[in-house]
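Participant: generate coordinates for the sequence data below:
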Amino acid sequence: MNSIRLPAWMSGIGGANTKSLAAPILIIMLLAMMILPLPAIVLDLFFSFNIALSIIVLLTALYTVKPLDFMAFPAVLLVSTMLRLSLNVASTRIVLSEGHTGGAAAGKVIEAFGHFLIGGNYTIGIIVFIILTIINFVVVTKGAGRIAEVGARFALDALPGKQMAIDADLNAGLIGEADARKRRSEVSQEAEFYGAMDGASKYVRGDAVAGIMVTVINVVGGLLIGILSHDMPVGEAAKVYTLLAIGDGLVAQIPSLVISVAAGIIVSRVASDTDVGTQMVGQLFAKPQVMYITGGIIGGMGLIPGMPNFMFLSLGAALGGTGYMLDKKRKEAEANGTADRPAGGGGTAAGGAPAAGGQAAPAENEEASWSDVQAVDTLGLEVGYRLIPLVDKAQSGELLKRIKGIRKKFAQEVGFLAPPVHIRDNLELKPSAYRITLKGVEVGAGEAFNGQFLAINPGMASGNLPGLATTDPAFGLPATWIDASLRDQAQGMGYTVVDAGTVVATHLNHLITTHASELLGRTEVQALLDHLGKEAPKLIEDLVPKMLSLSALQKVLQNLLSEGVHIRDMRSIIEALAEHTAHTQDPGELTALVRIALGRAIVQQLFPGNGELSVMTLDNRLERLLMQALATGGADGAGIEPGLADTIAQQAAQASQQQEALGVTPVLLVPGPLRPLLSRFLRRALPQLKVLSHAEIPESKTIRVTALVGNT
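Facilitator: Model prediction:
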């Protein structure tokens, strides 16, 4: 049998494109219901579908973890509102035209709501309808609309601050480029969602008003039509048309109330990792003291004569039993946690090896042994007891994951794997304090308040915030510790807002990068050679240890890292060393030769892009003086006069400020022999200043001199 192949445009009609046709078809159906008369059985079908749709929307809202998980809710709200209004128009037409025939004229659904729900009594129906309308219009819809309005305002005001926070996390290495794009998209979608909800809530309020007006019109119009057109008695006409109008109003008003509740749940929930039901149960029934006290009050009410004693006493006993079970479960969890954790000073290591745990008190008669001598951790992080949740695996400490991300980013950018960070709690520190150690020596410390946020002023924030004024421990920027409730306000004012874990992680990342040369030990160098040897074994064998010792190679790499030069391109470094080790074994000279080989990478690191290089240079007279001092005083520059040294430092600082004002990295371009001398001399006072030699600049680059040092 020959197969028939459809054209591409026809084959696209099925599959995924079918979903795209749902919205146009639905809109056409809504318009058709307003214009064309519908039989009663079709009305029953649509009314049943409307009720089912409202229940689906409510349950979806209850099981939604984040508002953005239900981004289609504003459109669903609009469509469901239009569906109810179309049904009101269609049902009004059939109620007014066929209502004189009886209660089943508009279908079984309206008849059921008119008879079974309100007992066939139109007075009860009117009261129930008014109550539902008041609840929907005055309470649920008004509250949800107000929350949506405020949420939209805060989401828009906080948008710039959230974008800056994402950029800060990206620059600190806490997230990757893909995560940053995803978070930027979520921030933008959140603002759009709350803006759409603010507008969509107006449809719900309008729907409630329309429901009241349609019901009144049906009652008045039905009475006039029944009396004037069908010669019905006033009492019978009032009963028939009122029951039909109230039944019609309830059929539309109950789904409207359900949708309004769903809208209120969506906009009023606070960001969490659980759905609304789990969140409510987990927080309402979490404290045994609350259950005990509530059970006692309800049980006491059950002892009062005339009260439903059995009901109150049973409920009180159930609440007391619930409190007992919660209390028992909490004590068991605490006992397990105490048994699993050493008593004092326990620790973990982020990124690999375990840290030395807490030590029990030594026995009085036990002799000292070599096991009492413990190695010093290369990198250590000690925290106060209030910061333990940030580094506790059992509590899913976020800081552990961030430290792993820092080590991974450091390895990708710098070129070697930093040692694991050994984390331990230290009861001698302040509760919210931490300190970072390098080979047992403190290199950084600070305070981070878990549960609060650090609002950092990047230089363009407007206004002040209430809280504890401080400085950013990593970069020294002015900052303030604020409560979580002020986070959106601070972001809207232009502050970069980060949590306590991010503060510690950023500080740690800054210190690891600053002390990269000290972290590169012989173990890391050997691991680096083993890794490179898998791809180029012959290259490694010919250099180490035949031509250059491992310690000399380590010194060259440390020299590069101390000046901020990455060692990712180990192949070029090894090739440059293999070329020149036959002539010299001095690590300083070898470093200078390796820098020339890495010149293109060094320049690219300082000047991203292909533009011209804006640099500072030395005045000719100063350059000649320094060359003479270098010739008389040796490579350490001992021949430089103190007054000349102060002048160089001051003018270099002024020129660096001018470079930074132009938005470029301050770079001083000097002759090759002077580069090591000036780099060591200026590094301590001006760590941001980079010193390059003429030989390190690629020939394809254009140089523009923006300042002279020593021109006075």
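Participant: CA atoms for contacts and neighbours, from now on please.
Facilitator: OK.
Participant: what ranges does the stretch 551-700 of the chain have for its helices?
Facilitator: 570-580, 587-597, 599-606, 620-633, 642-661, 675-683 (DSSP state H, counting those that start in this stretch).
Participant: and the helices in the stretch 151-300 of the chain?
Facilitator: Going by DSSP H, counting those that start in this stretch, the stretch 151-300 of the chain shows helices at 159-171, 177-224, 234-268, 276-284, 288-302.
Participant: wait, which of those is closest to V664?
Facilitator: Checking those against V664 by CA to CA gives helix 159-171 as the closest, at 17.5 Å.
Participant: which positions in that closest one come out as buried?
Facilitator: Burial within helix 159-171, assessed by neighbour count using 16 or more other CA atoms under 10 Å, is assigned to 159-170.
Participant: of those, just say which sits nearest to Y292.
Facilitator: Nearest member of the buried residues of helix 159-171 to Y292, counting by CA to CA, is K162, at 43.0 Å.
Participant: touching, G599 and K701? I think so.
Facilitator: No - using CA atoms under 8 Å, G599 is not in contact with K701, being 11.2 Å away.
Participant: these two: who's more crowded?
Facilitator: G599 (19 against 13; other CA atoms under 10 Å).
Participant: what is the burial count for the closest residue to that one other than its chain neighbours?
Facilitator: Using CA to CA, 6 or more residues apart in numbering and skipping the chain neighbours, the partner closest in space to G599 is E696 (4.4 Å). Neighbourhood size, E696 [other CA under 10 Å]: 21.
Participant: I have a second one here; can you model it like the first so I can compare?
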Amino acid sequence: MQVRDITVLAAVISVVAMLVIPLPHWLISFLIIINITIALLILMTAMNMQEALQFSVFPPLLLLVTLFRLGLNVSTTRAILSEGDAGKVVETFGTFVTGGNILVGLVVFTILVIIQFIVITKGAERVSEVAARFTLDAMPGKQMSIDADLNAGMISEKEARERREKVSGEADFYGAMDGATKFVKGDAIAGIIIVLINLVVGIIIGVVQQGLPFAEAAVLFSTLTVGDGLVSQIPALLISTATGIVVTRAASNGNLGSDITSQLFSQPKLLYVAAGTIALLGIVTPVGPLITFPIAIALAVGAYMMNKSSKEDPNEIEEFEEEVTTDNMKSPENVINLLNVDPIEFEFGYGLIPLVDTAQGGDLLDRVVMIRRQLALELGIVIPVVRIRDNIQLQPNEYRLKIKGNEMARGELLLDHYLAMSPGDDDSIEGIDTVEPSFGLPAKWITESVKEEAEILGYTVVDPPSVVSTHMTEIIRNNAHDLLGRQETKQLIDHIRETYPILVDELTPTPLSVGEIQKVLGNLLREHVSVRNLPIIFETLADYSKMTSDVDILTEYTRQSLAKQITTQYAGNNHVLKVLTVSGRVEKLIADSIQQTEHGNYLSIDPNDSQAILESMAKEIERASLMEQSPIILCSPAVRVYMRQMTARYFPQIPILSYNELESSIEVQSVGVVNVE
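Facilitator: Now for the predicted structure:
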């Protein structure tokens, strides 16, 4: 524990001790001055804060200073009733401040109590209660607003986290203040009771125990009681005022003093009106101009000075604004900002605004959050924030998705319809013919009235938000390798370094650079292989990167290390995997066409042979699809990468596996053979 922590603990323990241990008079006087000092410090802090959370420690501090003040009350009461003396400070307040008139002292004390209890404390209590209720009610809306700004790309993850913490802190603060104001109210009530006890019991003790005449006992104990009441109620009044300022303070860019002066005197013309009213008051009433004229003159002079300083030539202002605008357009920083390209952009026409407008029931922003989480778990990379914006250049019901500034997909939605996809040849449902955007299947836009009928006939019926979110998911999944750059790869490396520092140090920066690791991970993502299991991937790269730096070969070794994952991905829980095998003739044809150079190997196959292989593959894929089987190509490890290169443009969604990428426990069944004559 630090020294200041121990100091605070010692102070709290001392306050508790004050309740049971008699204190000498000099120490009581010293602590009373400390109490007034703390109250002044709290009041000045409350006046100079810009928002409530800057004084978030106020609720527990309020409890501590209240306990401290009550402890002082107990000590002074003990001293007054037992010895008839409570120190120099109490005596001074009881005689000098009240002018030696006990009745005046009692009246002043009563007024202070009324001001604190009825005016300030009651108002602060009500404001705290209302502020806590409205802050808690507004919390869900603020959280949704933060999520919407995050999904739209207006703020970063760090800014979103800071804003969430601020919202949560405000709710906790106003909830605590709602209870803390009860301390102030209870303190005011306790002050009244303590004064009555000191006055009544003190006079009884003075007359009965000390043998003083009643008049002398009344003067003595009345003086001490008033002094004790004043030295406790003045700090209490300051604390109550600070409480009221804290709970009524709205967030601004300045403190209370600057806000009052800037807003109260923001209109000089009103000061002229006030000056004239005060001057007229001195003329038509017995108050006299001697008192009112100086105030009126001060107001008029202040209004003239403020009005003069605020007047500027409108032409100069306009010229200055034009000059600033021109300078901003010329500045290189402004031009550079225009060069930024968002990783993912979703644009839509004005007719699709209800998709993203939460006030109209739109939940696309929430769906985007779920898409990013789903793909992060599925692919093993952090999907960038999707920037969502409307575009008046698009058709009203049209949308498009861009990745790295390039349009990757475009579609059209009918918000008052449902998309229905037929399970077979049934075409009896009435609707608008269209194509399902994610997988290119024939579909129809149907109305609400025929939705139930379509579901009975076996149609797959989805709403427009589900259509666009599915389309967005597929496009991002298929282009995940474009979203993984060196910067994102470096973040993945730093993440795994936290748990596997030795593994990362062995792999990078030597023998593999961040760029080479990024290429391997990109190759895996291009063929829909998740890179979430980075430890296995990095272990494999660390083992084989010492033998070769060829990225394609390293990718093949990595795929073989992920055999269990790849087998589960395509076989699921089944122990049988149905595939299309590549004949030995085709594999030999491909192997003989591999050209080896110092910069790596590449496939140089005769166009006629390539065309024959692709036609045979297309025929077998179509036949497998008719059998309702997902086509998977299986070949030897030596030619797998070149087979992928040859077919990537024509069959990008068809997985091509090698024998080494399958678990030995899996049963492989060939349902077709890719062959050439």
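Participant: A339 of the first structure is nearest to which of the helices of the stretch 551-700 of the first structure?
Facilitator: Of the helices of the stretch 551-700 of the first structure, nearest to A339 of the first structure by CA to CA is helix 570-580, at 48.1 Å.
Participant: give me the three-state assignment for A707 of the first structure.
Facilitator: strand (DSSP: H, G, I helix; E, B strand; the rest coil).
Participant: same deal with the one 4 residues further on?
Facilitator: The three-state label for N711 of the first structure, taken from three-state DSSP, comes out as coil.
Participant: could the buried residues of helix 159-171 of the first structure be laid out in TSV, adding distance to A353 of the first structure?
Facilitator: Converted to TSV, those look like this (distance: CA to CA, whole Å):
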residue	distance to A353 of the first structure
L159	40
P160	40
G161	38
K162	35
Q163	36
M164	35
A165	32
I166	31
D167	31
A168	29
D169	26
L170	27
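Participant: and the residues you listed, which two are furthest apart?
Facilitator: L159 and L170 (16.7 Å).
Participant: quick one, strands of the first structure?
Facilitator: 347-350, 379-383, 421-425, 433-438, 441-447, 453-456, 468-471, 478-482, 496-499, 613-618, 667-670, 690-693, 703-709 (DSSP state E).
Participant: most tightly surrounded among those?
Facilitator: Mean neighbour count (mean count of other CA atoms under 10 Å) peaks for strand 453-456 among those, with a mean of 27.
Participant: residues contacting the most centrally placed residue in the second structure?
Facilitator: In the second structure, the residue lying closest to the centroid (CA atoms, centre = their mean) is A160, at 2.7 Å. Residues near A160 of the second structure by CA atoms under 8 Å, 6 or more residues apart in numbering: 146-147, 150.
Participant: K162 of the first structure matches what in the second structure?
Facilitator: In the second structure, K162 of the first structure lines up with K142, judged by TM-score structural alignment.
Participant: got the contact list for that match?
Facilitator: So K142 of the second structure contacts V167 (CA under 8 Å, 6+ apart).
Participant: go on, A592 of the first structure?
Facilitator: Per CA under 8 Å, 6+ apart, neighbours of A592 of the first structure: P676.
Participant: gap between it and L528 of the first structure?
Facilitator: Shown here: A592 of the first structure relative to L528 of the first structure, a distance of 21 Å by CA to CA, to the nearest Å.
Participant: before we move on, back to that, so which of the contacts of A160 of the second structure comes closest to L61 of the second structure?
Facilitator: Closest to L61 of the second structure, out of all of the contacts of A160 of the second structure and judged by CA to CA, is I146, at 31.1 Å.
Participant: you'd agree the closest one is up against K166?
Facilitator: No - taking CA under 8 Å as the definition, I146 of the second structure is not a contact partner of K166, at 11.2 Å.
Participant: A106 of the first structure -> the second structure?
Facilitator: Per TM-score structural alignment, A106 of the first structure is aligned with A86.
Participant: give me the neighbour count for that match.
Facilitator: 26.
Participant: in contact with it, which residues?
Facilitator: Here A86 of the second structure is in contact with 25, 28-29, 76-77, 79-80, 224 (criterion: CA under 8 Å, 6+ apart).
Participant: which of those residues does the first structure keep?
Facilitator: Retained in the first structure by both residues aligned by TM-score structural alignment, their matches' CA atoms under 8 Å are the following of these: 25, 28, 76, 79-80, 224.
Participant: let me know the closest of those to P289 of the second structure.
Facilitator: L224 (43.7 Å).
Participant: and the aligned residue in the first structure for the closest one, how far from L223 of the first structure?
Facilitator: Aligned by TM-score structural alignment, L224 of the second structure pairs with L244 of the first structure. Relative to L223 of the first structure, L244 of the first structure is positioned 11 Å away (CA to CA).
Participant: of the two, which one has the most company?
Facilitator: Between L244 of the first structure and L223, counted using other CA under 10 Å, the more crowded position is L244 (35 against 25).
Participant: quick check: that one touching I110?
Facilitator: Yes - with contact defined as CA under 8 Å, L244 of the first structure reaches I110; the gap is 6.7 Å.
Participant: out of the helices of the stretch 551-700 of the first structure, which one sits most buried?
Facilitator: helix 587-597 (a mean of 20).
Participant: angle of that one against helix 675-683?
Facilitator: 100 degrees (axes from the mean of the first three to the mean of the last three CA atoms, to 10 degrees).
Participant: can you check what angle separates helix 587-597 of the first structure from helix 570-580?
Facilitator: 120 degrees.
Participant: I259 of the first structure matches what in the second structure?
Facilitator: By TM-score structural alignment, I259 of the first structure lines up with I239.
Participant: I am finished for the moment; much appreciated.
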